[in-house]
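My questions concern the predicted model and sequence given below.
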Amino acid sequence: MTKTKILIIEDDAEISRLTAMYLEAEGFDTRIIDDGLAAQTAIKNYVPDLVILDLMLPGLSGIEICKQSRAFYCGPILILTACDDDVSEVSLLKLGADDFLTKPLKPHVLVARIEALMRRVTPTEVKQEKSKHSRLTIDLDRQTVTFDGAVLSLTGAEFEMLVLLNNSMGTPVSREDCCQALRGLEHDFNDRSIDMRISGLRKKIHDDQMPYKIITTVRNKGYMLLNG
């Protein structure tokens, strides 16, 4: 079985060493980059299944790496932040991150988040679905979406959110169901995270003005995809 490849972009040598050591003991293949300027080249050459990205890096910040890499990298990006970093979860989601953890890292939590993110992007998990929406084409093998014939640039979280809504088209999906499906965890719900992903999807399918015609909000029930 091919190992999941994880690129660790972190300039703290001790944190990156311990993180890589723990992940390799759990069966992952890892590579470490400690310079922000080398990050994009490393992503292109190593082609990781997942990126662990520190916000504070020499050369180029994690924020800029996240923004720029989304032009060519569709895999999950897990951000590492210090407790005093003045960057909100909303900002990270807008930049293209799929999840984040605060330092100091708890190894078992890190592995749980990685496994949850990888479940989202494993084609076999959602292989059976085809798009039910007349204006959407969802390619589950390639993890791509077209809307009215144009390819959408979605984060991994936005893609899986859209698949979830598509699977239940015409039926409201609760925020709790969204949190559980996206994170693979039954705890740590965050309504704001779900709302931001919905907001991102609406903008990309030009449905960000009320009344919403494609992804509607159903009061006290959640979100629903309409075939309109």
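Perfect, I can see it now.

Going by C-alpha atoms from here, please, whenever you check contacts or count neighbours.
OK.

Could you report the neighbour count for residue 67?
By the criterion of other Cα atoms under 10 Å, residue 67 has 14 neighbours.

Quick check: closest non-adjacent residue to it.
In this structure, residue 67 finds its nearest non-sequential neighbour in residue 95, 5.4 Å apart by Cα to Cα, 6 or more residues apart in numbering.

who's in contact with the residue nearest the centre of the chain?
In the chain, the centroid-proximal residue (Cα atoms, centre = their mean) is residue 98; its distance is 2.6 Å. Residues in contact with residue 98 (Cα atoms under 8 Å, 6 or more residues apart in numbering) are 76, 77, 78, 79, 117, 155, 156, 157.

Now secondary structure, neighbour count and distance to residue 64 too, for those, in TSV please.
Output for those, formatted as TSV (DSSP: H, G, I helix; E, B strand; the rest coil; neighbours: other Cα atoms under 10 Å; distance: Cα to Cα, whole Å):
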residue	secondary structure	neighbour count	distance to residue 64
76	coil	23	16
77	strand	26	13
78	strand	24	14
79	strand	23	12
117	helix	24	22
155	coil	25	16
156	helix	24	18
157	helix	26	19
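
show me where this structure has helices.
All helices of the chain, identified by DSSP state H, fall at 13-25, 39-46, 62-69, 89-95, 107-121, 156-167, 175-183, 191-204.

try it against this one:
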Amino acid sequence: MTAHAPTDHRILVIDDEVQIRRALRTILEARGYDVSCAESGAAAMRELTTQTPDLVVLDLSLPDTDGIELCEQMRTWLAAPILVLSVRSDETDKIAALETGADDYLTKPFSAGELVARVGALLRRAAGTTSAPPVLALNDLTIDIASHRVLRDGVEVTLTPIEFGILAVLAQNADRLVTWSQISDAVWGPDWLADVRTIRVHVSNLRKKIEVHPAVPRYILTEPGVGLRLTTR
């Protein structure tokens, strides 16, 4: 086999079959990629919180979770491309995977050449994109985007799905302005335009839970007439 120069790209393979994990590692490492593997959804989340990959190869049939659900969960914070690799060839599975955030879909069995070509194409298209850290630590506040957990002074804070959605989109864009319409699209979806007053009510409730002084917020700052900013300073 022809030797390939090492690359800076790290790939996470998520598959419950040890033979497939070994085969993928061999194929990808031969092309110079840095490969790590996970045999379950839980193991994948542990890997993801340790180091963010440049690309994920995901099998849909996992022992502890459905791959499509895991794909959707990862996509809440991970910007890296996701290549689904599955024995499921039904069109509905492909559509579901792509609609929940997968970038490409390859059916097993596959050829090494096609796998490498698709990985290379996805990495080229993703060049320059970055993922928000799965865990954002801000003094007394910890936002674990991957696990959907928020801690204040080490104590878990209970947030509603909308409150967490708002906080997650702000954390993904930490120190950057997020407009009201961007928050609406991210939390409620592009087909629903949330009223700014509605968002403000949820933000007010969120501040009461995570801010020491909600009336004088330290983290979630309002840019008058424009949107919100989560500051890390």
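Thanks, I have it. Keep in mind that what you see is a predicted model, and the values were worked out from it rather than measured.

Rebuild the contacts of residue 98 of structure 1 as JSON lines, extending it with distance to residue 49 of structure 1.
Below are the contacts of residue 98 of structure 1 laid out as JSON lines (distance: Cα to Cα, whole Å):
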{"residue": "76", "distance to residue 49 of structure 1": "7"}
{"residue": "77", "distance to residue 49 of structure 1": "9"}
{"residue": "78", "distance to residue 49 of structure 1": "11"}
{"residue": "79", "distance to residue 49 of structure 1": "15"}
{"residue": "117", "distance to residue 49 of structure 1": "10"}
{"residue": "155", "distance to residue 49 of structure 1": "14"}
{"residue": "156", "distance to residue 49 of structure 1": "11"}
{"residue": "157", "distance to residue 49 of structure 1": "14"}
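
Tell me the one among the residues you listed nearest to residue 55 of structure 1.
residue 79 (6.9 Å; Cα to Cα).

Map the closest one onto structure 2.
Matched to structure 2 by TM-score structural alignment, residue 79 of structure 1 sits across from residue 84.

Can you verify my assumption that that match contacts residue 55?
No - using Cα atoms under 8 Å, residue 84 of structure 2 is not in contact with residue 55; the gap is 10.8 Å.

any idea how far residue 5 of structure 1 is from residue 158 of structure 1?
22 Å (Cα to Cα, to the nearest Å).

Which one's more surrounded, those two?
Ranked by neighbour count (other Cα under 10 Å), residue 5 of structure 1 and residue 158 place residue 158 first, with 22 against 18.

Show the contacting residues for the more buried one.
197, 198, 200, 201.

on that earlier part again, can you redo the helices of structure 1 as JSON lines with distance to residue 32 of structure 1?
Below are the helices of structure 1 laid out as JSON lines (distance: least, Cα to Cα, whole Å):
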{"stretch": "helix 13-25", "distance to residue 32 of structure 1": "7"}
{"stretch": "helix 39-46", "distance to residue 32 of structure 1": "9"}
{"stretch": "helix 62-69", "distance to residue 32 of structure 1": "14"}
{"stretch": "helix 89-95", "distance to residue 32 of structure 1": "22"}
{"stretch": "helix 107-121", "distance to residue 32 of structure 1": "16"}
{"stretch": "helix 156-167", "distance to residue 32 of structure 1": "22"}
{"stretch": "helix 175-183", "distance to residue 32 of structure 1": "25"}
{"stretch": "helix 191-204", "distance to residue 32 of structure 1": "28"}
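
for those, which one ends up most surrounded?
With neighbours taken as mean count of other Cα atoms under 10 Å, the helices of structure 1 reach their highest mean count in helix 156-167, at a mean of 22.

Could you tell me where that one falls in structure 2?
Going by TM-score structural alignment, helix 156-167 of structure 1 sits over no part of structure 2.

Give me the distance from that helix to the chain's centre.
Here the centre of helix 156-167 of structure 1 is set off from its chain's centre by 11 Å, with Cα atoms, centre = their mean, to the nearest Å.
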